[in-house]
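>>> missing the sequence, but the structure's below:
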């Protein structure tokens, strides 16, 4: 099991230590462009023609990309070769874990959801969560187009990680858990590598690869779920911070002498802007969490309590956007999470007009996800592919010819 690194960046590195970064950059360019020649790639990322040739050859040998001659261009000699993502290049399993809910999906390299399932139950017992995840993994494996090209399992779950007094504390986290040992047990049970990251990082990755953030290089992603998370993307790479817990915006105090927070502080943003805050407003502190469909139905019916909460939460969103813009100057603030799109629409309406900030002249300040709650699930499924692109990719390519089902597993073990 491995906590993942950040995702792709914009310009290639020139040192051998940047091999992993360069492969991710090249794959990202091909994904963003849809089809790109070696020259196109080199022009975009600043790598030498030989470096681009080596990387595309490696990616093609693993079946992650496919090549074809470009027709229609007037050039001397043979038409150039263009590369695109191979939709048949393999699948991965993604999990999005929340208090009271486990969602799972089988996802292709191009973000197509091939199968999915969801279960709601008390997730405070890690053993029960492990049993459900193992069963769902086996069911999804059985539906993979080619089980030999199932690259691994990615898991998105609430952070922060490894912070005493904050991790696994409170109803917006996994109360009752002590660590993430169950993910190691899942890896052992399934014989596939398991990678994990915060739901906000996974959500940002999902939006960057398959959603509204695809054209952006520098953006801030705000993840609204049971709690509230965020992540800053710089050159399409997640800023991690000293211990990997950067931009934990849900625990930024916004209300002096405000509501006590489970982290030990008071007046934290997620106490006012989260699905748990909505549930608490409507039904009290012991109420069950509201699912996306329930929230959508309430807002569609103009339920006065749901609408009243949005009216109260909107100003907190307005202040949060102003703070994010003045601190980081992103191209846009991308709004996603496991809540329905309709909830974000209502909150943005209640947050208007936005406060002046360094982005005041920008025509693009807010983008709302079109994934309708699936950003983290899609991003989680991509984690194994991005971790596969390690400096030992040549070893994986050699292994592929003999044991295709265990390529990602071999790379993971070798990297540890």
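Thanks, I have it. Predicted model, so just to flag it, every value in this text is computed and none were measured.

>>> use CA for all of it now, contacts and neighbours both
Fine.

>>> the strands in the stretch 101-250 of the chain, which residues?
Taking DSSP state E, counting those that start in this stretch to define them, one finds strands in the stretch 101-250 of the chain at 101-108, 113-120, 150-157, 194-198, 219-224, 228-234, 237-238.

>>> Kindly calculate the angle that the fourth one makes with strand 150-157.
Our comparison of strand 194-198 with strand 150-157, counting by axes from the mean of the first three to the mean of the last three C-alpha atoms, to 10 degrees, yields an angle of 30 degrees.

>>> measure the closest residue to residue 221 other than its chain neighbours to residue 73 for me?
Setting aside the residues directly before and after it, residue 221 is nearest to residue 334 in space (C-alpha to C-alpha, 6 or more residues apart in numbering), at 4.7 Å. Using C-alpha to C-alpha, to the nearest Å, we find residue 334 at a distance of 37 Å from residue 73.

>>> same thing with residue 336?
Here the criterion is C-alpha to C-alpha. By it, residue 336 lies 40 Å from residue 73.

>>> which of those two has more neighbours?
Neighbour count, other C-alpha atoms under 10 Å: between residue 336 and residue 73, residue 336 has more, with 31 against 8.

>>> take a look at this one as well, against the first:
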């Protein structure tokens, strides 16, 4: 109970940009004044919070404002993507202190994990942060995952990754605790940490990376699913007349909405000559960037391809929001910024027409507040969240 209450108080301070007094903390948390005093004394001694001046609010003694000490703890976040690996060092507030990115090497798992460990070490060294203040490493990886065993199981665009024990191998290589999380769920955690929304907020996070995925947040927490593999949306049909999919259906998200699928549609539409060398993720990324640049410059054919992609994405988004009944939609991921202008111009109106709750409320559509590095930032926030955020499960008795 003491650890839980301490987490509750620390979370309340973290969520408050201006800080809170002990009296305000007691009101916000429902804890007694004496309990708050005892907890804040421990947090001050441990360096998590600091006293930041006094404020006068009516009669009585001035109140001492308590604020978070962001550099009291840190975490490392890693996003494993088939094209690029992104690394960030976060402070306790979730702010990025240092960032690095490297091309994902040949898909052989040992080479990739070795590159991860080397870059993490370089990131920490360049930051000058004391390693003893780093709570751990979070890795956001494409699913499916076996989170209990810490293994990555046959992700579709990482060939050779058959039950790779990523958590254990990376922990041994870095000498730090490692948390493994699905990339989409990690992104939702990052959004929750950085947006500072209300505690009862709920949203679906649509993740636009090399593949397309989704995550759900409700009551201020990301919902992981029974096996922690929630959000596999690749075989939801968004265009019944679309291309054939490996699953046997036609027009699935996997063959219509991904960057590779959009590039192929652009090639069929004549936006590009069909002279792309190879279909590896790096080649697709380059052509996708060129497509979005042409659309931004006003190329009608390129704009048409992206608008049609937005139509398909709105079908997926409507299916998710009608099923999950969330308060809003958040788009993000490494490909989001290139699509944002077209998608935000098309999807909200289409979603409003397709929403089952349109007579009750509006359904806002936003881009992530975190930016393109939401996967890596989210992975780092997963570490901070697992170490510092209050969890009711700790109050349950064993057996």
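Everything's here; your move. The model shown is predicted, which means the values in this text are computed figures rather than measured ones.

>>> Measure how buried residue 241 of structure 1 is and give me the count.
9.

>>> which position in structure 2 aligns with it?
Counting by TM-score structural alignment, residue 241 of structure 1 lines up with residue 225 in structure 2.

>>> just residue 206 of structure 1 next, same as before
Aligning on TM-score structural alignment places residue 206 of structure 1 opposite residue 190 in structure 2.

>>> Leaving out chain neighbours, which residue sits closest to its match?
Per C-alpha to C-alpha, 6+ apart, closest to residue 190 of structure 2 is residue 378, 3.7 Å.

>>> Not counting its neighbours along the chain, what's nearest residue 294 of structure 2?
Nearest residue to residue 294 of structure 2 in three dimensions, chain neighbours excluded: residue 302, at 6.1 Å (C-alpha to C-alpha, 6+ apart).

>>> so the one you found is in which element?
Residue 302 of structure 2 is part of helix 300-324, with elements assigned from DSSP states H and E.

>>> buried ones in that helix?
Within helix 300-324 of structure 2, the residues that count as buried by 16 or more other C-alpha atoms under 10 Å are 301-321.

>>> Show me what the helix or strand that comes right after that helix is packed against.
For helix 300-324 of structure 2, the succeeding helix or strand toward the C-terminus, using DSSP H and E, is strand 328-332. Judged by 3 or more C-alpha pairs under 8 Å, 6 or more residues apart in numbering; DSSP states H and E, strand 328-332 of structure 2 is in contact with strand 202-208, strand 365-367.

>>> distance between stretch 140-156 of structure 2 and the chain's centre?
The chain centre lies 16 Å from the centre of stretch 140-156 of structure 2; the measure is C-alpha atoms, centre = their mean, to the nearest Å.

>>> Save the helices and strands packed on strand 328-332 of structure 2 as a markdown table, and put in distance to residue 88 of structure 2 and mean neighbour count too.
Formatted as a markdown table, those follow (distance: least, C-alpha to C-alpha, whole Å; neighbours: other C-alpha atoms under 10 Å):
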| stretch | distance to residue 88 of structure 2 | mean neighbour count |
| --- | --- | --- |
| strand 202-208 | 19 | 26 |
| strand 365-367 | 20 | 18 |
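
>>> Those strands: which one's closest to residue 137 of structure 2?
Minimum separation from residue 137 of structure 2 across those (C-alpha to C-alpha) falls at strand 202-208, 21.5 Å.

>>> picking up where we left off before, what count of nearby residues applies to the match of residue 206 of structure 1?
Residue 190 of structure 2: 27 neighbours (other C-alpha under 10 Å).

>>> Let me see the contact set for it.
Contact partners of residue 190 of structure 2, counting by C-alpha atoms under 8 Å, 6 or more residues apart in numbering, are 94, 370, 374, 375, 377, 378, 379, 380, 381, 382.

>>> Now go through those and say which are in helices.
374, 375, 377, 378, 379, 380, 381, 382 (DSSP state H).

>>> Enumerate every residue touching the fourth one.
Residue 378 of structure 2 makes contact with 77, 140, 186, 187, 188, 189, 190, 191 under the criterion C-alpha under 8 Å, 6+ apart.
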